[in-house]
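1. sequence-free structure coming up:
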């Protein structure tokens, strides 16, 4: 099975998403690996929705909050939970799994970055988490490595990623200092990058699969506020990502956001982000 489909979604509570119709989407989506954020539940709740899948999860230390998981049709070769040292609040926010496909080793991460709030401890926790992500991105991007960090990263990287970017420049999720991390994530590896906050830093070499496939267009958005008519007017944010190493990004064959047909058919305030990767030995002449 050289072709593998990876989907990522913040379910906003696995039990609520299931009640609202997540199962119907999953039945027709053809997903091989599903990364989940904001599980807000225990393993038993995941097993009820995904009974025939290999599962690994990290439940948040705060009951009913956060939680990340990876569900796979392919057995795991290894799994890892957490990010950074004891100073980083990564409980229920970072999990990795390794799988083998056609002899190729693939690492998939499910990440749920803090939403943050300017001037509060929530933002301090977000800065520490983003710092730890820098270290992990550097470690993952080894020559020829096949790795992808997926999930709700809670930052719109560019003006194209938020419909109302002008009104959010001083709010968590679109602060220049936050966006600068993404300049680094997606800047050429080892090269100096002039970041949006005016500071020059070193690129980490990952590829933003969604932006690469969509091109220089607004969105496509992946999250919409429940307030007002945000969904109906497509006043959204693109904050759910597939961030891939260059070798893996070169094997992407398709990418899409599974936007809901209508407001009342949504089973989460986030839409699934789905990408196909060709891991066959013959991909790109291999």
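-> Thanks, I have it. Just so it is clear, the model here is predicted, and its values are computed rather than measured.
2. contacts and neighbour counts: CA atoms only from here.
-> Will do.
3. ok, so what distance separates the residue nearest to residue 103 when sequence neighbours are not counted from residue 2?
-> Nearest residue to residue 103 in three dimensions, chain neighbours excluded: residue 281, at 7.8 Å (C-alpha to C-alpha, 6 or more residues apart in numbering). Per C-alpha to C-alpha, to the nearest Å, residue 281 is found 8 Å from residue 2.
4. please compare the first structure with the one that follows:
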């Protein structure tokens, strides 16, 4: 068993297009043990074909496609098979579940006796004053209770992927120009205040509301400290990538016990605009396995 587990997450912005642009080469070289993907926009057969082409074969694929064809879709590719997996986020009504299909996939692993749960999450992007934002509110409402259930059941859990919210001003280069846009609304950010607040304690959100904290850890912010970024997504408009005018909306959100096992954190930002295979950069984290010492 390896001493560390390398867990990578990325919004692939269409996995078939990503492979055409070089994702397979990145995966061949990166030594990833578990890869969580969002916005897959493919069928099971496409994933099986693409990952069968990877030079070092042996991937096990879990996939939840979106009920609305050509939209969303989450998947987890792993070097060892999952012991168990679950699809979907509870607490949603039927219509919300349809809108939220292809957005939440949980997989339980056993790495040499160490239980480890990975969730590939693709939160709605939303749009102010539209049904898309209502779907996002419903999804965020359901996320907190599920986080409590996961934390109660398991010590080592990572919810990773595209959360489509910049939590703090550090997380968006042009935050002042985005305070009224979905992705940086005070109400959205208040959910994250609670996600990362001490569990069970009353947490004041940036929007003035109060609620109980959930006690999870933002690995990227803990690793980078109180600095701008580092960003994970850049608009294709203008010179956003070249000027690093980005957003940090891709996270590894982990239980406190797992946060103590972080060995390394990296954002695989492409060297140049024309070398990108997605508009998001992979977030790659090494977690120490084995008995706690």
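-> Noted; the coordinates are in hand. Keep in mind that this is a model prediction, so the values were computed, not measured.
5. for residue 15 of structure 1, the count of nearby residues, please.
-> Neighbour count of residue 15 of structure 1, defined by other C-alpha atoms under 10 Å: 18.
6. in terms of helices and strands, where is the residue mapped onto it from structure 2?
-> Correspondence of residue 15 of structure 1 to structure 2, assessed by TM-score structural alignment: residue 16. Using DSSP states H and E, residue 16 of structure 2 falls within helix 15-21.
7. go on, residue 57 of structure 1?
-> strand 54-58.
8. I'd assumed residue 37 was in contact with residue 66 of structure 1.
-> Yes: if you go by C-alpha atoms under 8 Å, residue 66 of structure 1 and residue 37 touch, sitting 6.9 Å apart.
9. looking at those two, which has the bigger crowd around it?
-> Comparing residue 66 of structure 1 with residue 37 by other C-alpha under 10 Å, the one with more neighbours is residue 37, at 30 against 25.
10. for the more buried one, give me its contacts.
-> 8-12, 66-69, 93, 110-112, 151-152 (C-alpha atoms under 8 Å, 6 or more residues apart in numbering).
11. ok, residue 200 of structure 2 next?
-> 212, 213, 214, 215.
12. let's see 10 Å
-> 194, 211, 212, 213, 214, 215 (C-alpha atoms under 10 Å, 6 or more residues apart in numbering).
13. farthest-apart pair in these, please.
-> Using C-alpha to C-alpha, the contacts of residue 200 of structure 2 span at most 12.3 Å, a distance reached by 211 and 215.
14. residue in structure 2 matching residue 170 of structure 1?
-> Looks like residue 170 of structure 1 aligns to residue 180 there (TM-score structural alignment).
15. is that match part of a helix or strand, or is it coil?
-> coil (DSSP: H, G, I helix; E, B strand; the rest coil).
16. how much space between the equivalent of residue 249 of structure 1 over in structure 2 and residue 218 of structure 2?
-> In structure 2, the residue matched to residue 249 of structure 1 (TM-score structural alignment) is residue 259. Per C-alpha to C-alpha, residue 259 of structure 2 is found 8 Å from residue 218 of structure 2.
17. between these two, which contacts overlap?
-> Joint contacts of residue 259 of structure 2 and residue 218 (C-alpha under 10 Å, 6+ apart) are 252, 253.
18. looking at these two, which has the bigger crowd around it?
-> residue 259 (22 against 19).
19. which helix or which strand is home to residue 139 of structure 2?
-> Going by DSSP H and E, residue 139 of structure 2 is in helix 131-153.
20. other SSEs contacting that helix?
-> helix 94-99, strand 104-111, strand 114-122, strand 157-162, helix 186-195, strand 250-254 (3 or more C-alpha pairs under 10 Å, 6 or more residues apart in numbering; DSSP states H and E).
21. so for that helix, what gets flagged as buried?
-> 133-140, 143-144, 147-148, 150-151 (16 or more other C-alpha atoms under 10 Å).
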